[in-house]
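*Asks:* Quick one, what's the 3D model for this:
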Amino acid sequence: MSEKVNIGDKAPDFELVKPDGGLFRLKDQLKDKNVVLYFYPKDNTPGCTKQACEFRDQYEVFKEHDAEVVGISGDSADSHEKFEQSHRLPFVLLSDKGNQVRNMFGVPRKFGIIPGRVTYVIDKNGIVRYIFNSMTKPLEHVKNALEVLKDIEKK
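*Replies:* Okay, here's the model as predicted:
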């Protein structure tokens, strides 16, 4: 059963194994950073590659806004490692086999089968400040997340 995370909710904590074998825990990241958590359908597909490369190209700007970018899909750690290397991605991609984390956040599927593309901006207090759900506008995920981070800084 999946819950749907909404703006203003505390983000559910989770832990997944990173490609290097270490553990990624959301709560550890939130100690000193905002987190831009993006769920995407599949490595090496046109939209997902565009989105990942745009996050890569803007990565330094995200860091300037005290944010870490984290991508999650159901692909294997091996697939993620190849995807990261071929596109020189500076952020971690996590494998969510069985879609447990996707379900925790309530990320919908398109046509009931294709894993959705949803981005969450989570502030340092663990509060979800923004959610963007669009399969067809992968670049807007990046642009919108940056705008939200700028607004968080102003407050």
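*Asks:* going forward, measure contacts and count neighbours with C-alpha atoms only.
*Replies:* Will do.
*Asks:* wait, isn't V5 in contact with P108?
*Replies:* No. Using CA atoms under 8 Å, V5 is not in contact with P108; the gap is 11.1 Å.
*Asks:* Now the common contact residues for the two.
*Replies:* When CA atoms under 8 Å, 6 or more residues apart in numbering defines a contact, no residue borders V5 and P108 alike.
*Asks:* L30 - how many residues pack around it?
*Replies:* Here the number of neighbours of L30 (other CA atoms under 10 Å) works out to 18.
*Asks:* Can you name the residues that contact the closest residue to it other than its chain neighbours?
*Replies:* Residue nearest to L30 in three dimensions, not counting chain neighbours: K124, with 4.8 Å by CA to CA, 6 or more residues apart in numbering. For K124, the contacting residues are L30, K31, D32, K33, N34, V35, by CA under 8 Å, 6+ apart.
*Asks:* Just say helix, strand or coil for K124.
*Replies:* The three-state label given to K124 by DSSP: H, G, I helix; E, B strand; the rest coil is coil.
*Asks:* Following up with a second sequence; could you model it the same way so I can compare the two?
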Amino acid sequence: MTAFFQLLGFSSQSQIKTGDKIPAFSLQDQDGKTFDITRVLGKQPLVIYFYPKDETNVCTREACSFRDSFQDFQKYGALVIGISSDNVASHKHFATHHKLPFTLLSDPKNEVRKLFGVPKTFVIPGRVTYIVDKNGVVVHEFNSLRDGEKHVTESLAALKKMQ
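*Replies:* I've put the predicted structure just below:
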């Protein structure tokens, strides 16, 4: 049965949940610079959202929704980080094209996605957002492949509760 679920793209690794500490990782950002999560842990809340692909319909609406609410995230002192398997050049184009003021990280081998245990739906990479406190502990998670904009409202509500 496990092989069947892996064939469908479901991971046997458990997904990070509320109350879990996030794993340490480093990836390249849209400018080709190494982003090391351990350098920001302990300094501010984090909004880490995994999304399937740059320039696709729902992903673009989600990213633009984060952009449009960016001042609200700044008000809470939160750092917004988007992660997908797209390469650095794709992220650079996506960020420039849509004027995205936050960090996009390239995870071409899906290593960080696997560290977090982000589930797939058949062959489509999952869309999951984690709200992480200053101690690196997940205080809220939201999983919805279809409703990209709701990731923003869920994130802001969770940040408000942290105040």
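*Asks:* TM-score of the superposition?
*Replies:* The TM-score (TM-score structural alignment, normalised by the length of structure 1) is 0.95; 152 aligned residues with a CA RMSD of 1.0 Å.
*Asks:* Wait, N135 of structure 2 touches V40, no?
*Replies:* No. If you go by CA under 8 Å, N135 of structure 2 and V40 don't touch, sitting 10.1 Å apart.
*Asks:* where along structure 2 do the strands fall?
*Replies:* Counting by DSSP state E, structure 2 has strands at residues 26-29, 34-36, 46-50, 79-84, 103-106, 120-121, 124-125, 128-132, 138-143.
*Asks:* JSON lines please, covering those strands and showing distance to L156 of structure 2 and mean neighbour count.
*Replies:* Listed next are those as JSON lines, based on distance: least, CA to CA, whole Å; neighbours: other CA atoms under 10 Å:
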{"stretch": "strand 26-29", "distance to L156 of structure 2": "23", "mean neighbour count": "19"}
{"stretch": "strand 34-36", "distance to L156 of structure 2": "23", "mean neighbour count": "15"}
{"stretch": "strand 46-50", "distance to L156 of structure 2": "9", "mean neighbour count": "25"}
{"stretch": "strand 79-84", "distance to L156 of structure 2": "11", "mean neighbour count": "21"}
{"stretch": "strand 103-106", "distance to L156 of structure 2": "17", "mean neighbour count": "25"}
{"stretch": "strand 120-121", "distance to L156 of structure 2": "25", "mean neighbour count": "15"}
{"stretch": "strand 124-125", "distance to L156 of structure 2": "23", "mean neighbour count": "17"}
{"stretch": "strand 128-132", "distance to L156 of structure 2": "9", "mean neighbour count": "26"}
{"stretch": "strand 138-143", "distance to L156 of structure 2": "11", "mean neighbour count": "20"}
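*Asks:* now those strands as TSV including distance to A95 of structure 2?
*Replies:* Below are those laid out as TSV (distance: least, CA to CA, whole Å):
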stretch	distance to A95 of structure 2
strand 26-29	11
strand 34-36	16
strand 46-50	15
strand 79-84	11
strand 103-106	8
strand 120-121	24
strand 124-125	20
strand 128-132	19
strand 138-143	23
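*Asks:* out of those, nearest to D72 of structure 2?
*Replies:* Of all the strands of structure 2, strand 79-84 sits nearest to D72 of structure 2, with 11.0 Å by CA to CA.
*Asks:* Give me the range in structure 1 that that closest one lines up against.
*Replies:* Aligned by TM-score structural alignment, strand 79-84 of structure 2 corresponds to residues 68-73 of structure 1.
*Asks:* Now tell me what touches the helix ranked longest in structure 1 from outside.
*Replies:* If you go by DSSP state H, structure 1 has its longest helix at helix 138-154. Applying CA under 8 Å, 6+ apart, the external contacts of helix 138-154 of structure 1 come out as 36, 47-48, 50-51, 54-55, 58, 61-62, 65, 67, 117-121, 123, 129-130, 132, 134.
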